[in-house]
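Participant: predicted coordinates and the sequence they were generated for:
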Amino acid sequence: MKIEKILFPTKFRELAFNSLESLLVLKKVGLKEVVLYYVIPREDVGFVPYGGYLKEEEERLREEARIRFEDWQSALSKQGIKSKIIVEVGDPVPNILAVAEKEQVNLIVVGRKKRKGPELSFVGSHTLQLIARSKFPTLVSKYMVQFEYNGEKVTRVNDDIFKRPLLASDWSEPSARALDLLKSLNGIIEKAFVCHIIGVKISKGLDKSELYRIEKESKERLEDYCTRLKSEGIVAEPHLGAGRTPLEIIRISREIEASMIIMGTTGKDRLHEIFMGSTSHRVAEMSELPTLLVP
């Protein structure tokens, strides 16, 4: 599973270009093309009460997007990466998914929203819908974030995201696909980490012998994942945690100084995921690190 073609939807928020630049290292492992995409919200050009349409406003927004994108294209071209500009009127989530399907991309990259409090999410409702419905690996990019850690406000810049990735596995098929994607990044990884969490729901009510069996089995699986990474020339280290899964993944990511978190999305019903969320979605919401979700 190589990343050869990226879909990069943007609202031209602050640091969006910096986020794009942080992905260009993927050229070393096969990146060939970036699709630069802007959705003009339908409500920005629709004049619903009178049944009209603001054609001049649409043309202005299209022209602004084109000028900005052409500047970005220059930076991509200097790196030897092809690019394409697409600007459409519509609804962000269905439009992005339709373009991803049409262009057959290997990765969708979405930005984070501005976090306004220590307990609030880095991920907006559109992004949650997108990652719940996407058939493509989706990276929630968080180039610069502010968050509370040990009672202090911390600012973090995520500009070398593939250096120390943490793969959080639940042994599912999506986790196996996430491992394959991680293996394809050999050449830009300094060190990889693999973790598994024995969750509260699993451990609750078990006697010591059964818990020991699960622990032993989990360690063996972690070693197997690390062996597979090492066979691809990637230095890998296993970590086993226990407790509330999203919080444990975030705790481990901080202790090992990970640069990003990679997870398979769960096998839950898609509609359930949109409304109730999943472990991978909660990690994307809560962690200050870029989060790559693999369906």
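Facilitator: Arrived safely.
Participant: C-alpha from now on. contacts and neighbour counts both.
Facilitator: Fine.
Participant: now do the strands in the chain.
Facilitator: 5-9, 33-41, 46-47, 52-53, 82-90, 107-111, 138-141, 144-149, 152-157, 165-168, 192-199, 236-243, 260-264, 291-294 (DSSP state E).
Participant: for comparison:
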Amino acid sequence: MKGFKSVGIEEVILFYALGVRHIDSLKYLIKDSVEPALIKQQNIIKKEGFNTTLEIAPGIPSEEIKRVAQEKNVSLIVVGSHGESAASHMLFRIGGVTSEVLHSHEKPFLLIRTKVTEVNGEKCVKPSCADFREKILYATDFSDTAHRAFVYVERIVEDGCKSVTLLHVQDKTKIDKHLKEKLDKFSRIDTERLEMRKNVLLEKGAVDVKIKIPYGNPTQEILNESKDGYTLIVMGSQGRGFINELFIGSVSHNVARSAEMSVLLIPALR
């Protein structure tokens, strides 16, 4: 749970949806089988210093997550996903829980990469890194939503993160056709923008802040950079191309599906 307080978390709702709203006998059977493990997790979270409540809902997971997020006015939705990348995880199948929440979330969304380990002969799930504040990759398209995401980077730095990379990808597919001759100008302007953000982070306590502006496919360039030892990717979702994202999937969603580390997505204001 290290790093959670840096994104404003004080209280945790440990949530589980049974997915069997209309089958009472099965609903209670499943509840009885999962509740002991959930109570155990609740106690672990409490020991980390978080006020923690447990809520078990009967309905469809994706619907129940959105309902509770709205009713409780949560500040962050956290979902764990194990494996090398979320793309191969069952929750990311078309219509899967994480996929549905990811494409409709109105609250900040943290996808935590996890790994299954065995302790004293008992399987347990742990985050892929002990502290996601270790090395942050912030990807921006300079939209208002990306700026909202940068505020979270500032908070994480204030909470102790020392290493951040500020990344903006010059989109090859958009520039190649008619704007190739202006690439140097674009990169110069964007470097100045990122320098201002770098100075903000240095003032807040960061020590190692790098600026990178690669030229290529945004999703692929972000994923390529993310392999350099990062513990968290932070970016806005539903940025400049919101309408297109509804049909083809946004860069942020594709990164969340394929990244091998945790991803924090900050949604657009609606």
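Facilitator: That came through fine. Predicted, not measured: the structure shown is a model, and the values here were computed from it.
Participant: re the thing from before, export the strands of the first structure to JSON lines and tack on mean neighbour count and distance to Arg66 of the first structure?
Facilitator: Output for the strands of the first structure, formatted as JSON lines (neighbours: other Cα atoms under 10 Å; distance: least, Cα to Cα, whole Å):
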{"stretch": "strand 5-9", "mean neighbour count": "23", "distance to Arg66 of the first structure": "13"}
{"stretch": "strand 33-41", "mean neighbour count": "21", "distance to Arg66 of the first structure": "9"}
{"stretch": "strand 46-47", "mean neighbour count": "14", "distance to Arg66 of the first structure": "21"}
{"stretch": "strand 52-53", "mean neighbour count": "12", "distance to Arg66 of the first structure": "21"}
{"stretch": "strand 82-90", "mean neighbour count": "16", "distance to Arg66 of the first structure": "7"}
{"stretch": "strand 107-111", "mean neighbour count": "23", "distance to Arg66 of the first structure": "19"}
{"stretch": "strand 138-141", "mean neighbour count": "25", "distance to Arg66 of the first structure": "22"}
{"stretch": "strand 144-149", "mean neighbour count": "16", "distance to Arg66 of the first structure": "25"}
{"stretch": "strand 152-157", "mean neighbour count": "12", "distance to Arg66 of the first structure": "28"}
{"stretch": "strand 165-168", "mean neighbour count": "28", "distance to Arg66 of the first structure": "34"}
{"stretch": "strand 192-199", "mean neighbour count": "22", "distance to Arg66 of the first structure": "38"}
{"stretch": "strand 236-243", "mean neighbour count": "18", "distance to Arg66 of the first structure": "42"}
{"stretch": "strand 260-264", "mean neighbour count": "27", "distance to Arg66 of the first structure": "31"}
{"stretch": "strand 291-294", "mean neighbour count": "26", "distance to Arg66 of the first structure": "28"}
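Participant: now render those as TSV, adding distance to Arg270 of the first structure.
Facilitator: Below are the strands of the first structure laid out as TSV (distance: least, Cα to Cα, whole Å):
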stretch	distance to Arg270 of the first structure
strand 5-9	22
strand 33-41	24
strand 46-47	31
strand 52-53	34
strand 82-90	22
strand 107-111	18
strand 138-141	15
strand 144-149	28
strand 152-157	32
strand 165-168	20
strand 192-199	22
strand 236-243	25
strand 260-264	14
strand 291-294	14
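Participant: out of those strands, the one nearest Leu61 of the first structure is which?
Facilitator: Distance to Leu61 of the first structure, taken as Cα to Cα, is lowest for strand 33-41 among these, at 7.3 Å.
Participant: what range in the second structure matches the closest one?
Facilitator: Per TM-score structural alignment, the counterpart of strand 33-41 of the first structure in the second structure is residues 11-19.
Participant: cool, and stretch 75-86 of the first structure?
Facilitator: Going by TM-score structural alignment: stretch 75-86 of the first structure matches residues 44-55.
Participant: and that stretch, end to end?
Facilitator: With Cα to Cα, to the nearest Å as the measure, stretch 44-55 of the second structure spans 16 Å from end to end.
Participant: any idea which residue is closest to the centre of the first structure?
Facilitator: In the first structure, the centroid-proximal residue (Cα atoms, centre = their mean) is Leu139; its distance is 2.1 Å.
Participant: all helices of the stretch 101-250 of the second structure, in order?
Facilitator: 144-158, 172-175, 183-203, 218-226, 242-248 (DSSP state H, counting those that start in this stretch).
Participant: residues in contact with the aligned partner of Ser175 of the first structure in the second structure?
Facilitator: Alignment note: Ser175 of the first structure maps to Ala146 in the second structure; criterion TM-score structural alignment. Residues near Ala146 of the second structure by Cα atoms under 8 Å, 6 or more residues apart in numbering: Ala139, Thr140, Met235, Gly236, Ser237, Gly239, Ile266.
Participant: look up the closest residue to the fifth one, ignoring the ones flanking it.
Facilitator: With sequence-adjacent residues excluded and distances taken as Cα to Cα, 6 or more residues apart in numbering, Ser237 of the second structure is closest to Pro267, at 4.9 Å.
Participant: from Ile233 of the second structure, how far out is the one you found?
Facilitator: Going from Pro267 of the second structure to Ile233 of the second structure by Cα to Cα gives 14 Å.
Participant: just Asn199 of the second structure next, same as before
Facilitator: Counting by Cα to Cα - Asn199 of the second structure and Ile233 of the second structure are separated by 20 Å.
Participant: residue in the second structure matching the residue nearest to the centre of the first structure?
Facilitator: Leu139 of the first structure maps onto Leu110 in the second structure, by TM-score structural alignment.
Participant: contacts only, for its match.
Facilitator: Leu76, Ile77, Val78, Val79, Ser262, Val263, Leu264, Leu265.
Participant: and which of these is nearest Ile30 of the second structure?
Facilitator: Closest to Ile30 of the second structure, out of all of the contacts of Leu110 of the second structure and judged by Cα to Cα, is Val79, at 20.2 Å.
Participant: surely the closest one is in contact with Ile112?
Facilitator: Yes: Val79 of the second structure is within contact range of Ile112, at 6.1 Å (criterion: Cα atoms under 8 Å).
Participant: who's in contact with the match of stretch 75-86 of the first structure?
Facilitator: Met1, Glu10, Glu11, Val12, Ile13, Leu14, Phe15, Tyr16, Leu38, Ile39, Gln42.
Participant: 6 Å instead, please
Facilitator: Glu10, Glu11, Val12, Ile13, Leu14, Phe15 (Cα atoms under 6 Å, 6 or more residues apart in numbering).
Participant: how much space between the second one and Thr114 of the second structure?
Facilitator: Meaning Glu11 of the second structure. Glu11 of the second structure is 21 Å from Thr114 of the second structure, by Cα to Cα.
Participant: kindly report the same for the fourth one.
Facilitator: Ile13 of the second structure sits 19 Å away from Thr114 of the second structure when distances are taken as Cα to Cα.
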